[in-house]
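J.: when you get a sec, could you give me coordinates for this:
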Amino acid sequence: MHSFITSLCLFLGSAEAAKGALHHHHNPRRDGGEHSSVLPKLSIPPSILDSYQLTWHEEFKHRPGHYLPSSENWIFDVGTSYPGGAPNWGTHEVETYTTSPANIRVTRDDTLTITPRVSSNRTWTSSRIETQRTDFAATPGGRLYIEGRLKTGSAPTYKQQGIWPAFWALGVDFRSNYTAWPAASEWDLMEVVNGLPKVYNTLHCGVAPGGPCNEYTGLGSGGVHWTGGQWHTVGFEVDRSAGVWYREKLKWYLDGQQVFQIPAARINSSAIWENIAHKGHFILLNVAVGGDWPGQPNATTVGGEGVQLEVDYIRVWNYYR
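T.: Have a look, this model is predicted:
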C-alpha cells in the first residue's frame, strides 16, 4: 500500500456547501462548461486536483413526492437474479431486492439509504441499483476518478453477521451478457462485511477459477481500517496517463489517502487489461444479506437503520490528455 497524502482537500467551504451548489448543475458539459469554476474539488492528491473535470454526478437530491433516485440515472435491480442470470445474484445471497421505500429512499437530508429488512419469519429484503450509463472510462492518456461519500451501519458487529454493503462497478460487457463475469471485470471500491472495522478494495478479472486476478478471491488490499456509523470518502482511479498499457494503474483511496494500487504489469495481459481499464463500466450500490463471503445471517442479525448503507453523493471525474 502507498500513502500519498494524509489530509483531505476540502470541498467549497464544506462538503455540504459544495453539495448545495452542485444541486443546481446536474448536467455539466463534458468540457466543464460555464459551471467548472463552482464544481467541488477532489479529495485526492493535489498533483492532479486541478486537471480533472466533473463528467457525471448524483447528489441524491430529495424531490417531494418521489422517494426513489431518478430513473434517468439508475436501474433498479429486483428479485433474486438478473433475467437468465445466476440465481441469488451468483453469490448465494439470501435477500430479495425491492424498490420499496422500506428498503431504498432518498431522504430529506439529500442522501440515499439502502436498508435491509427482516420479516418475522426471517426472510430478508434489501435494494440494489446500478447506473444507466455504462461508459465510465479513462480515455487514452487520461484518467478516470470515481468518488463516493458513504456511511455504513453502526450496529454492533454481532448484530451484522451476513450484512454486506458495497460500492462497486462492473464492465460494460456484463450488461449484455450476465455470464461475462469475471471477464468483463469488476472494481470493488468499497465492501464491508459483517460489520467488521475493515473496508476491502478488490479487482476481479480474467477467468475463474484462477487467472491473473486469483479468482474467485480477486486481487485485494486485504482490508483497510473502517469505522461504521461515520462518513467516509471512497475514491477509485484508472490512470492511463503513462501512455502505454503496461504502465497504467488502478488506485484506491480512502478519506483522501491512497490505500491500494494494481499496476497493469501485475495482470500481464493486454487483452484482459483492456476489459479492466479501457472499456466502460457501470456503478452499483447495494446491501446484500448473506453470501459466500460474509456467510449467512443468524438469529442475532438485525435489519433497519443499524445495518443500512447511506450515500451522500457519487461523482465521476475525468482528466483528458
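
J.: hey, let's count contacts and neighbours off CA atoms from now on
T.: OK.

J.: so where do the strands sit in the stretch 151-300 of the chain?
T.: Along the stretch 151-300 of the chain, the segments classed as strands by DSSP state E, counting those that start in this stretch run 163-171, 186-191, 198-204, 219-220, 224-225, 232-239, 249-254, 257-263, 281-289.

J.: centre of the chain to the third one, how far?
T.: So the one you mean is strand 198-204. Average the C-alpha atoms of strand 198-204, do the same for its chain, and the two points are 11 Å apart (Cα atoms, centre = their mean, to the nearest Å).

J.: now the other sequence, so there's something to compare against:
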Amino acid sequence: MRDRTDVGAIPRRRLGARLKAAASAVLLTVTTVGISTLTAVAVPGTAHAAVPAPPPGFTLTWSDDFSAAAGTGVNTGTWKYDTGPGSSFGTGEIETMTNSTANVFHDGNGHLVLRALHSGTNPTQGWTSGRIETQAATFGAPAGGVVRMESSIQQPNVTTANGAGYWPAFWMLGAPLRSGVPWPTSGEIDILEDINGRSSVFGTLHCGTNPGGVCNESTGLGSGERPCPGCQTGYHTYAVEIDRSKSPEEIRWYLDGNNYFTLPATRVPAATWTSAVQHPFFIIYDLAIGGGFPAAFGGGPFASTISGGQMNIDYVAVYNKGPGGGGGGGNVAQGKPTTASSVENASLGAANATDGSGTTRWSSAFSDPQWIQVDLGRSYTINRVTLNWEAAYGKAYQIQTSADGTTWTNVYSTTTGDGGTDDLTLSGTGRYIRVNGTQRATPYGYSLFEFQVYGT
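T.: Prediction:
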C-alpha cells in the first residue's frame, strides 16, 4: 500500500467506519462543455442518526448533530470557516474555500454538507468548496486517560471514473499550532482521507519536522490505503482514539468500529510524541479538489470529474475516559457556576470561560491580583486543567482547589506563563477550583476563552 504524498506545509487525511442503513444516493448528471455537472443529489431513506451513547467507560465531552434549518450555514459560535484559495493550505489543492451556503450548508435532515462546485470549461480552474474547523481547540486525552473522536460520514458519491481530484477529509490539528508552534511539530491526526473516488481510507499522524525527519514528512506515519467498501454510497463511522492510559501510549484508528491501524509512541522519540500528541486538538472537515495526494494516485481533476459531489456529515462526537479506566474524563467545569474577582465589562463575564465556546471570554480589571472560580457541584479528583488564554494572559498564577470555597490549596504554580493554551497535568481534590493570577503579562487584565477542568 502506498502512503500519501503531501506538498508543502499543512497536509491532511480522512478515515471511515460504521455503515448506516440507507438507500443509495441517486445521481443525475448532465454533460456540459469540458466537465460533467452533478445536477441532483438525493439520499432517500437516509435518516439522521442520534449521537451514539458513550462507549463503556467513556463520557460524552462534546458533540454536534447538525440539526438546523435547510440551507443554513454552520453555527459560527461552534465552527469557523477556513476560506481562501486552496493554494494557501500548502497541499497543492486548486479549489477556493468559501463560506457560501452553496458550498457549506445544513440539509434540514440532521446533516452538514460540504459540496464542491465547478464553473467554466477548464477542469483545473473554477472550483469552490468548503472547509470548517471547531472554534474550540480543547479536545484531547489527559495524562492517564483516553479521548475518542468519532464522526458518521458519507464520502462524495463519485467513482474513479468521475471523481478524479476529489479529496474529502476529517482530521485534527494540535492546539499549539494556534499559538505559533509550527506544523508538523504541533501534530496532525488524519482520521479519514480518501482521494479520487477510490472507496478507501487513510489514517495518519504528522509530527516532527518537515521535510523528512523521524515522521517521514510530509507523508507522515500512516496506515497506507485501506479498503472502505460502500463509503461513497452510505454513512460509515470514522474514529480515532488517543490512549494515554497505556505504556507505551498509542493512537488507534477505527472504521465502523474495527481497529484497522495502531501507532505506538515508540515509533518516534519521546519528545516528538509529546509535542505532537500530548495536548488538545481542534477538529476539521474539508472537501479539497486536486493537490499532491490525488496526484500521487493518478491526478485530477479532469474533464470527466463531476461538479457537485458532496461530503455528508451526520454527527461528530468527542468522548473521554479519565485516568484509571472509569468515565468522567470530560470537562467537568463546563456550564458550572463561575465567579470572578472582577470583570472588565458586563459582556466579558466569568461564565464565558466555562460555556464551552472558543469565541466568548472572561476579562478581569486591569490590576493584580485577580481570580476566576468554578463550583463543580461536588468533590472531584482533578488531574488536568486547560487554560485557553486571550492575548491578555497571566505570567504568574496558581491553580487552587478547595472543599469549601474559602480555604485554598495550590496544586499548580508558575511564574513563567507564556499565554496561548496551557494544558496542565496536576493532582488535586475539591469541589471548588480557581485560577489565582498574581502577575499579568500585559497592561490589560487576565482574559480566558476557556477554563476547562478534567477529573473523576
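
J.: of the strands of the stretch 151-300 of structure 1, which is nearest Arg122 of structure 1?
T.: Nearest of the strands of the stretch 151-300 of structure 1 to Arg122 of structure 1, taken as Cα to Cα: strand 281-289 at 11.5 Å.

J.: so how much does that closest one differ from structure 2 once superposed?
T.: Here the mean offset of strand 281-289 of structure 1 against structure 2 after fitting is 0.4 Å, by mean Cα distance after the TM-score superposition for structure 1.

J.: let's check: the centremost residue of structure 2 is which one?
T.: The C-alpha lying nearest the average C-alpha coordinate of structure 2 belongs to Ile283 (Cα atoms, centre = their mean; 1.1 Å).

J.: quick check: the residue nearest to that one when sequence neighbours are not counted vs Ala137 of structure 2, distance?
T.: Once flanking residues are discounted, Ile283 of structure 2 sits nearest to Met172: 4.5 Å by Cα to Cα, 6 or more residues apart in numbering. According to Cα to Cα, to the nearest Å, Met172 of structure 2 and Ala137 of structure 2 sit 10 Å apart.

J.: what sits in contact with each of the two?
T.: With contacts taken as Cα atoms under 8 Å, 6 or more residues apart in numbering, the residues that reach both Met172 of structure 2 and Ala137 are Phe281, Phe282, Ile283.

J.: out of those residues, flag the one nearest to Phe66 of structure 2.
T.: Distances from Phe66 of structure 2 to the shared contacts of Met172 and Ala137 of structure 2, taken by Cα to Cα, are shortest for Ile283, at 14.8 Å.

J.: the closest one reaches Ala175, doesn't it?
T.: No. Using Cα atoms under 8 Å, Ile283 of structure 2 is not in contact with Ala175; the gap is 9.9 Å.

J.: shared neighbours, those two?
T.: Shared contacts of Ile283 of structure 2 and Ala175 (Cα under 8 Å, 6+ apart): Ala137.

J.: picking up where we left off before, Ser63 of structure 2 versus the residue nearest to the centre of structure 2, what's the distance?
T.: Distance, Ile283 of structure 2 to Ser63 of structure 2, by Cα to Cα: 11 Å.

J.: then Gly203 of structure 2?
T.: 22 Å.

J.: more crowded one of the two?
T.: Neighbours per residue, other Cα atoms under 10 Å: of Gly203 of structure 2 and Ser63, the larger number sits with Gly203, 36 against 16.

J.: now check structure 1 for the residue matching the more buried one.
T.: Matched across to structure 1, Gly203 of structure 2 falls on Asn201, judged by TM-score structural alignment.

J.: and that match, what does it touch?
T.: By Cα under 8 Å, 6+ apart, Asn201 of structure 1 lies in contact with Trp187, Asp188, Leu189, Met190, Glu191, Gly220, Ser221, Gly222, Gly223, Trp252, Phe260.

J.: pull out the buried members of those residues.
T.: Trp187, Asp188, Leu189, Met190, Glu191, Gly220, Ser221, Gly223, Trp252, Phe260 (16 or more other Cα atoms under 10 Å).

J.: you'd agree the fourth one is up against Leu203?
T.: Read that as Met190 of structure 1. No. At 11.0 Å, Met190 of structure 1 and Leu203 do not qualify as touching, with contact defined as Cα under 8 Å.

J.: wait, Asn318 of structure 1 touches Ala138, no?
T.: Yes. When contacts are counted by Cα under 8 Å, Asn318 of structure 1 is listed as touching Ala138 (6.8 Å).

J.: overlap in contacts, the two.
T.: With contacts defined as Cα under 8 Å, 6+ apart, the residues shared by Asn318 of structure 1 and Ala138 are Leu144.

J.: quick check: end-to-end length of stretch 269-277 of structure 1?
T.: End-to-end distance of stretch 269-277 of structure 1: 12 Å, with Cα to Cα as the criterion.

J.: ditto for stretch 234-248 of structure 2
T.: End-to-end distance of stretch 234-248 of structure 2 (Cα to Cα): 36 Å.

J.: mind listing what's buried in it?
T.: Residues of stretch 234-248 of structure 2 classed as buried: Gly234, Tyr235, His236, Thr237, Tyr238, Ala239, Val240, Glu241, Ile242, Asp243, Arg244, Ser245 (neighbour count, 16+ other Cα under 10 Å).

J.: now the residues you listed in JSON lines, with distance to Thr209 of structure 2?
T.: Output for the buried residues of stretch 234-248 of structure 2, formatted as JSON lines (distance: Cα to Cα, whole Å):
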{"residue": "Gly234", "distance to Thr209 of structure 2": "37"}
{"residue": "Tyr235", "distance to Thr209 of structure 2": "35"}
{"residue": "His236", "distance to Thr209 of structure 2": "33"}
{"residue": "Thr237", "distance to Thr209 of structure 2": "31"}
{"residue": "Tyr238", "distance to Thr209 of structure 2": "27"}
{"residue": "Ala239", "distance to Thr209 of structure 2": "26"}
{"residue": "Val240", "distance to Thr209 of structure 2": "23"}
{"residue": "Glu241", "distance to Thr209 of structure 2": "23"}
{"residue": "Ile242", "distance to Thr209 of structure 2": "21"}
{"residue": "Asp243", "distance to Thr209 of structure 2": "23"}
{"residue": "Arg244", "distance to Thr209 of structure 2": "23"}
{"residue": "Ser245", "distance to Thr209 of structure 2": "26"}
